[in-house]
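Peer 1: Got a predicted structure here, sequence first:
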Amino acid sequence: MQDEQDERGFFGERPLKPLAKTDPKLDKPHYLGHRERLRQRLRDSGPESLQDYEVLELLLFRSITRADTKGRAKALIQRFGSLSEVLGAPERLLREVEGIGDAVAFDLKVIAAAAKRMAKGEVAQREVLSSWQLLLDYVRTAMAFETTEQFRILFLDKRNALIADEVQQTGTVDHTPAYPREVAKRALELSATAIILVHNHPSGDPTPSKADIEMTKTIMSVCKPLSIMVHDHIIVGKAGFASLKGLALI
């Protein structure tokens, strides 16, 4: 009995050891330091210093706040090929990438919509024919990564400023119907004196087909008596663009 009391007293009187101090830096997830370094590189050296997947990482920081985004960004680039193609991909395909849920896919499409608005705003503020590269950048942003063909018309006033930008028809993966009389009718409704035709090739190759050339010539023949000038027909693909006028096909 005495031994038990002594033992209880022994353990009861032993001083408690202080808890080991931890380094706050070690408690932070490893990716936080990476995020800050990436942000600082953007601030110091600009976006040109970053690769596509790194820009995508920065975008994903807002949607995925408590996990590493580097792996997800690389997986998206590997699946679609480039940052532009990631932003141009349909939501359903984005969600097929591991770690990309509904919210992240939606956020990426919002970013894509903002990029299109910005590119369109740049075109709208200038005389289109003297800002040709801006126009090409806009139509590429708007259409190059669509999975079905779209036939788009840019309506211009007598100063060649943009009045309206409309998708007239949407087709299949390799064909879009175009109706020349409807094109002319809409131009008259908008009091447009010139138009630029644009459509995309989902295959990625912007090379004009025989049908593309014939359709353009038909639209030109309908518009000419109405004093509506067809400045060009631009075909957009992932691999670049083709201008029928630049190729001397119209």
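Peer 2: Sure, I can see it.

Peer 1: C-alpha only now, for contacts and for neighbours.
Peer 2: Noted.

Peer 1: Show the contacting residues for the closest residue to Ile64 other than its chain neighbours.
Peer 2: Using C-alpha to C-alpha, 6 or more residues apart in numbering and skipping the chain neighbours, the partner closest in space to Ile64 is Val104 (7.6 Å). Going by C-alpha atoms under 8 Å, 6 or more residues apart in numbering, Val104 touches 60, 63-64.

Peer 1: Top of those residues by number of neighbours, please.
Peer 2: Within the contacts of Val104, most neighbours by other C-alpha atoms under 10 Å means Leu60, with 21 neighbours.

Peer 1: count of neighbours near the spatially closest residue to that one that is not a sequence neighbour?
Peer 2: Among residues not flanking Leu60 along the chain, Thr69 sits closest, at 6.4 Å (C-alpha to C-alpha, 6+ apart). Neighbours of Thr69 under the rule other C-alpha under 10 Å: 23.

Peer 1: Tell me which helix or strand the residue most central in space within the chain sits in.
Peer 2: Centroid-nearest residue in the chain: Leu87, 3.2 Å away (criterion: C-alpha atoms, centre = their mean). Element membership for Leu87 (DSSP states H and E) is helix 83-88.

Peer 1: If you count contacts, what does the helix or strand following that helix end up packed against?
Peer 2: Counting by DSSP H and E, the next helix or strand C-terminal to helix 83-88 is helix 91-94. For helix 91-94, the elements it packs on are helix 102-124, judged by 3 or more C-alpha pairs under 8 Å, 6 or more residues apart in numbering; DSSP states H and E.

Peer 1: Could you give the separation of the helix it packs on from the chain centroid?
Peer 2: Computed by C-alpha atoms, centre = their mean, to the nearest Å, the separation of helix 102-124 from the middle of its chain amounts to 6 Å.

Peer 1: Likewise for stretch 30-43?
Peer 2: For stretch 30-43, the gap between its own C-alpha mean and the chain's C-alpha mean amounts to 23 Å (C-alpha atoms, centre = their mean).

Peer 1: structure B:
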Amino acid sequence: MEKDETDERGFLGEQPQPAMHKPAPDARPHYLGHRERLRERFATAGHAALPDYELLELLLFRLIPRADTKPVAKALLARFGTLAEVLGTDEALLREVKGIGPAVALDLKVIAAATQRMLRSELTARETLSSWTQVLDYCRASMAFEAREQFRILFLDKKNALIADEVQQTGTVDHTPVYPREVVKRALELSATAIILVHNHPSGDPTPSRADIEMTKEIIEAGKRLGITVHDHIIIGKKGYASMKGLALI
């Protein structure tokens, strides 16, 4: 079978090669010993013992099995800043980093999606307002590093358990059109009695704008007439978040 040259991960990953192709012991690539030591550190001391670049290396071991992944991990962090930003960034931007081709970029996004799914599962069937840290962690993982604004709604039942989580609108780098009537209509369709509004600021600054505040108040008024409570409107930035309720804006 011919090797797919479009997949930089290599055929069969780290599967052992036939004996006739094994290099002599002194000809082993230098990075193999480093991989073994890094895996051992993770196994014995856990992830807290590893800086971001080494944890990222561990992820890349399987994705790029036949190369030294330390320079790639460091290049990703130099470009995007943190491990969370690497996993949260756009697939096309990942491919601009030397050593990251389409297959590895896609695999990193799969890892990011799995992380988001895990965080979301922690909210399901829980009293959401008592799990505020998990709400913020999930929203940050889902939205903080998006290149365009997204308007997300968490729909809650009468016990404040999560019914649904939906991105209702996606806009530009600094604006998302939001229609209060559509927000309330969707809440009624899902039999939600309360909602949490969330949107991101791609600029990184989570400070609410005047338009954000006015739009939120319109949704609150529209919901009141139909028995739907707006618990909060959270704005997510790369370095933090802002709660309109916490800021006494609503």
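Peer 2: Thanks, I have it. Nothing here was measured: the structure is a model prediction, and the numbers come from that model.

Peer 1: What sits closest to the residue nearest to the centre of the first structure if chain neighbours are left out?
Peer 2: For Leu87 of the first structure, the spatially nearest residue (C-alpha to C-alpha, 6+ apart) is Ala112, at 5.3 Å.

Peer 1: Just give me the match in the second structure for that neighbour.
Peer 2: For Ala112 of the first structure, the aligned position in the second structure is occupied by Ala112, per TM-score structural alignment.

Peer 1: The second structure: strands as residue ranges?
Peer 2: Assigned strands in the second structure, in chain order: 150-156, 162-170, 194-200, 229-237, 240-243 (criterion: DSSP state E).

Peer 1: Nearest to Ile250 of the second structure among the ones you listed would be which one?
Peer 2: In this view, those are compared for proximity to Ile250 of the second structure by C-alpha to C-alpha, and strand 229-237 is the closest at 7.8 Å.

Peer 1: and the angle for the closest one with strand 150-156?
Peer 2: 140 degrees (axes from the mean of the first three to the mean of the last three C-alpha atoms, to 10 degrees).

Peer 1: so strand 229-237 of the second structure matches what in the first structure?
Peer 2: Using TM-score structural alignment, strand 229-237 of the second structure corresponds to residues 229-237 of the first structure.

Peer 1: average offset between the matching stretch and the second structure?
Peer 2: Aligned to the second structure and superposed, stretch 229-237 of the first structure gives a mean residue distance of 0.3 Å (mean C-alpha distance after the TM-score superposition for the first structure).

Peer 1: and Val86 of the first structure, what does it touch?
Peer 2: 76-77, 80, 94.

Peer 1: Out of those residues, name the two that are farthest from one another.
Peer 2: So, the contacts of Val86 of the first structure by C-alpha to C-alpha: farthest apart are Ile77 and Leu94, at 10.7 Å.

Peer 1: Which one's more surrounded, these two?
Peer 2: Per other C-alpha under 10 Å, whichever of Ile77 of the first structure and Leu94 has more neighbours is Leu94, with 24 against 17.

Peer 1: Is the more buried one in contact with Ala105, as I believe?
Peer 2: Yes - Leu94 of the first structure sits in contact with Ala105 when judged by C-alpha atoms under 8 Å, with a separation of 5.8 Å.

Peer 1: How about Val236 of the first structure, nearest residue that isn't a chain neighbour?
Peer 2: Nearest to Val236 of the first structure is Asn200, by C-alpha to C-alpha, 6+ apart, at 4.5 Å.

Peer 1: Tell me who's in contact with the closest residue to Thr172 of the second structure other than its chain neighbours.
Peer 2: Nearest residue to Thr172 of the second structure, sequence neighbours excluded (C-alpha to C-alpha, 6+ apart): Arg148, at 5.1 Å. By C-alpha under 8 Å, 6+ apart, the residues touching Arg148 of the second structure are 170-174, 201-202.

Peer 1: List just the nearest of these to Gln134 of the second structure.
Peer 2: Closest to Gln134 of the second structure, out of all of these and judged by C-alpha to C-alpha, is His201, at 19.8 Å.

Peer 1: Look up how far Asp102 of the first structure lies from Leu249 of the first structure.
Peer 2: Using C-alpha to C-alpha, to the nearest Å, Leu249 of the first structure is found at 45 Å from Asp102 of the first structure.

Peer 1: hang on, the earlier thing: residues in the second structure aligned with the helix holding Leu87 of the first structure?
Peer 2: Using TM-score structural alignment, helix 83-88 of the first structure pairs with 83-88 in the second structure.

Peer 1: Ala45 of the second structure: neighbour count?
Peer 2: Count around Ala45 of the second structure with other C-alpha under 10 Å applied: 11.
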